[in-house]
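> Pasting the sequence and the predicted model now:
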Amino acid sequence: MNTHEICPLSKLCVITIYLANFVYHWVFGVPWALMAYQPWKR
């Protein structure tokens, strides 16, 4: 296995996973948390 080929690929994978988690959190996590919490009903 070549280290020079794996390094940028793994770095790209980490960035992609980080961005996917960030987008998933804001698109699905926040509205679901608001619906579950329902601050307007308090």
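Structure's in. What do you need? Numbering: from 1, shown residues only.

> Going by C-alpha atoms from here, please, whenever you check contacts or count neighbours.
Fine.

> Trp26: how many residues sit nearby?
For Trp26, the neighbour count with other C-alpha atoms under 10 Å is 11.

> before we move on, what about Trp32?
Count around Trp32 with other C-alpha under 10 Å applied: 13.

> Over to it. Which of the three states is it?
Classification of Trp32 using DSSP: H, G, I helix; E, B strand; the rest coil returns helix.

> give me every residue that touches it.
Trp32 is in contact with no residue at all, counting by C-alpha atoms under 8 Å, 6 or more residues apart in numbering.

> okay, now the one to match up with it:
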Amino acid sequence: ALSKLPAVSQTSYARLVDMDKAGQRMSSETGGHGQGRAEDVG
């Protein structure tokens, strides 16, 4: 999966994953849509 991404550093990708997880937690808590979804970046 990483090979299909544009030139993104491991740390940047990890940060996106963390944002995605945080967004999912927020979504489950508020019943809304989480922010910072990886697929929305780029």
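It's in. What you are looking at is a predicted structure, and each value in this text was computed from that prediction instead of being measured.

> after superposition, how close is stretch 12-20 of structure 2 to structure 1?
On superposition with structure 1, the mean distance recorded for stretch 12-20 of structure 2 (mean C-alpha distance after the TM-score superposition for structure 1) is 0.2 Å.

> Quick one: map Thr16 of structure 1 onto structure 2.
Alignment note (TM-score structural alignment): Thr16 of structure 1 maps to Met19 of structure 2.

> Correction: the previous question concerned Met35 of structure 1.
So Met35 of structure 1 corresponds to nothing, using TM-score structural alignment.

> Could you give me the buried positions within stretch 18-33 of structure 2?
If you call a residue buried by 16 or more other C-alpha atoms under 10 Å, then stretch 18-33 of structure 2 has these buried ones: 19-24.

> The match of Thr16 of structure 1 is in what secondary structure piece?
helix 10-30 (DSSP states H and E).

> if we can go back for a sec, and the buried residues of stretch 18-33 of structure 2, which two are furthest apart?
Taking C-alpha to C-alpha as the measure, the buried residues of stretch 18-33 of structure 2 span a maximum distance of 8.6 Å, between Met19 and Gln24.
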